[in-house]
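> For reference, the sequence and a predicted model appear below.
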Amino acid sequence: MQQFKVGLCAFGMSGKVFHAPFLKQHPNFLLSAIVERTKNESREKYPDATIYRSVEEMLSDSDVDIVVVNTPVQTHFEFAKKALQAGKNLIVEKPFTVSVAEAAELSSLARAHQKFISVYQNRRFDRDFLQVKKVIASEKLGALKEVEIRFDRFRTTPGTKDHKENPALPGAGALHDLGSHLIDQTMVLFGPPTSVFADVFTMKEQAAANDYFDILLRYKNGLRVRLKSTVFAKESAYAYILHGSRGSFLQMRSDAQEQELIAGAAPLGQDWQQILETADGILIYEDSNGAHRVNTTSEPGNYMDYFDAIAHHLVAAKPLPSPASEVILNMRIIEAALKSAETGAFVRLE
């Protein structure tokens, strides 16, 4: 079986939870290099991986085929560019970059070097989002008219990660962090809107990066999509609310892969997650047989499907998951939202 050697640019939460466990279990990948600037934490679980003290040192390893850029977003452009120049294929953590200009330059550079960049949009493989896709595909809702997607938390004081909390740093804040997930899911479902209106704000009393956003996306067919996030949600609401000409669908945010991975679960097979014991959605619709109200239960998602897609691209030239050229659109939406919040006006994308 063909195997590809992978290097991680960092061994923080992203490396420990979202990448290393999957690379360890996947037969087509070998986690061969990990950057730890001062520690040796990876040695216990990944003793065969060489520990490097800098990204530049790891990039000089000619055996590394794929580099995972999972450092703070402010460094994505620098490290991704160096990795491409070193002849590596790339997986870049979300958000892809801090700006459209950076994203476009990296995408162009990858084409010039005949290497790929895939952005790690893992929330495409959440159980709740997959259920939403399934319901939309069933056409039971009719023509969609209004959609709301939200990702709320209760974190009323600033965190300790400067790259996420410092308002002076480009790419810090909820819009780039959680917004990159919601925007990506929306682009997967509906494609690019015609215009964007947004309120992006800091609700914490302390000086911190934005922690609230409310984004309205307008589509040619009349569809309206609202994306929201706040850190002052003590009680969770439905994460997905869809209203169509024949019905509505309400879906909770129920995927627990992150929590289970943090707790030490090994992502083996398709059934490594806990099965839901109660329904996590409600589907209400009308058809020729009358009115229906159905409690729905989503099936498990699996972040391993992302790594499967990377392997299939390398081995069988299958489509690359979330390629850079596609995710540039997400960066355009983020920039449009920031501009709208500043000007108080709709920003056209056409």
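Arrived safely, thanks for sending. Numbering: from 1, shown residues only.
> Every contact and neighbour count from this point should use C-alpha atoms.
Will do.
> Tell me who's in contact with residue 2.
28, 315 (Cα atoms under 8 Å, 6 or more residues apart in numbering).
> To which secondary structure element is it assigned?
Assessed by DSSP states H and E, residue 2 sits outside every helix and strand.
> what do you get for residue 51?
Short version, using DSSP H and E: residue 51 is in strand 50-52.
> need the helices for the protein, in chain order.
Applying DSSP state H to the chain gives helices spanning 13, 20-25, 55-59, 76-85, 100-113, 127-138, 162-165, 174-177, 179-190, 257-262, 304-316, 324-343.
> May I see the buried residues of stretch 104-111?
Residues 104, 106-107, 109-110 are the ones in stretch 104-111 that count as buried (16 or more other Cα atoms under 10 Å).
> I would like the residues contacting it, please.
77, 80-81, 84, 116-117, 324-325, 328.
> if you set the cut-off to 6 Å instead, what comes out?
116, 324-325 (Cα atoms under 6 Å, 6 or more residues apart in numbering).
> Below is an additional structure, to be compared with the one above:
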Amino acid sequence: MEKQVVVAIASFGMSGQVFHGPTLKVDSNFRVKLILERSKTLSQSMFPNARIVRTYEELLADEEVELVVVNTPDEFHYEMVKQAFNAGKHVVVEKPAAQKSSQLQELINLAKSQNLLFTVYQNRRWDGDFRTVQKVIKEARFGRLVEFESHYDRYRTEITADTWKEEPDEFSGVLYNLGSHMIDQAFVLFGIPKAVTAHLKVVRTAGKVTDYYDIRLDYDNFSALLKCSYLVLDPGPRYTIHGEYGTFYKSGLDGQEDLLKAGNLPEGEDWGKEDADWWGTLVYNENDEQVEELVETLPGDYRIFYTNIFDALRKNKELLVKPEEALEVLKIMEACVKSNAEKRTVFL
């Protein structure tokens, strides 16, 4: 049996409590030794045997720690990841891995020069609905792909006080938050687009940061449309895929986040399974007749991410989320910002 990977978590806010913490807790291949909480002790209930430290320097000084999870606000990712590499630590960083592609390229080069693992927490590659979309597109029963449309809509009229996510700067707002996931999903499906056209807006009353985007990624023979708004009270399908001979619709969001927020641990064979009421619908022509059928949603499973991290560190397996992929995603996001600012299509 391979030796456990000793982990330190660099913060214990929402991502630590909901995503990284629960998965690391149930995976016996990992041992969380240190957690950085500058003033609180929230992690004690989940990790009673872990030690709380008050500074990042103390966390990095522990020689037993192999892997550092950098899950702090976006603006700190670049410096904290660089510090971890300079301390000889492997790194999992929250998305986006850095605010600028030039910073991320520097981090990739530094990790390679020191032979350290570097990956980005793109957990929504393992949403059940997205895994199902991958299967549907691969099977292509609707024929040649014509248009792919993805939505991540919410209804939040309030402006949350005292949070970095509502502080206006060039990197705040939904593009660098939810957009990191949606553009990554499009990249996984289709690769680098030929051109990007983006519209970014503030739609909430008294809003200060981008809370709406409409992004068009153009490929050779089809387009991928990515949309997000904080003022959608009654959302339509999460995914709509049109092919030459049919259409696939999928509504609802993967349920893992809500389960984790409610305090459930990601355990058991039924984890991530979706109720049949939310399964997608595939409509297509076959022998001059229209056929409609339900498509069972594949189970979502965020645990796969850390299983792969262990396999990469202990069994020399290939990373499922490569930092070079995160770099391409960040470049697409930068093209979105440029397209919106210059009111034009940006060609890649």
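Yep, it's here. Bear in mind the structure is a predicted one, so any value in this text is a computation, not a measurement.
> ok, back up a step: looking at the helices of the first structure, which is closest to residue 284 of the first structure?
Of all the helices of the first structure, helix 127-138 sits nearest to residue 284 of the first structure, with 11.0 Å by Cα to Cα.
> Which part of the second structure matches that closest one?
Using TM-score structural alignment, helix 127-138 of the first structure corresponds to residues 128-139 of the second structure.
> Which one of the buried residues of stretch 104-111 of the first structure is nearest to residue 173 of the first structure?
residue 104 (21.7 Å).
> Counting neighbours, which of the contacts of stretch 104-111 of the first structure comes out on top?
residue 324 (25 neighbours; other Cα atoms under 10 Å).
> Count the residues that sit near the closest residue in space to residue 212 of the first structure that isn't next to it in sequence.
Residue nearest to residue 212 of the first structure in three dimensions, not counting chain neighbours: residue 230, with 4.6 Å by Cα to Cα, 6 or more residues apart in numbering. Neighbourhood size, residue 230 of the first structure [other Cα under 10 Å]: 23.
> Spit out the contact partners of the closest residue in space to residue 273 of the second structure that isn't next to it in sequence.
Sequence neighbours aside, residue 299 is the residue nearest to residue 273 of the second structure in space, at 4.5 Å (criterion: Cα to Cα, 6+ apart). By Cα under 6 Å, 6+ apart, the residues touching residue 299 of the second structure are 128, 272-273.
> give me that answer again for 8 Å
Contacts of residue 299 of the second structure by Cα under 8 Å, 6+ apart are 127-128, 131, 271-274.
> what do you get for residue 64 of the first structure?
4-7, 32-33, 88 are the contacts of residue 64 of the first structure under Cα under 8 Å, 6+ apart.
> Out of these, list just those in strands.
Among the contacts of residue 64 of the first structure, the members found in strands (DSSP state E) are 4-7, 32-33.
> Now render the residues you listed as JSON lines, adding neighbour count and distance to residue 217 of the first structure.
Below are these laid out as JSON lines (neighbours: other Cα atoms under 10 Å; distance: Cα to Cα, whole Å):
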{"residue": "4", "neighbour count": "19", "distance to residue 217 of the first structure": "40"}
{"residue": "5", "neighbour count": "17", "distance to residue 217 of the first structure": "40"}
{"residue": "6", "neighbour count": "25", "distance to residue 217 of the first structure": "38"}
{"residue": "7", "neighbour count": "29", "distance to residue 217 of the first structure": "38"}
{"residue": "32", "neighbour count": "21", "distance to residue 217 of the first structure": "43"}
{"residue": "33", "neighbour count": "25", "distance to residue 217 of the first structure": "41"}
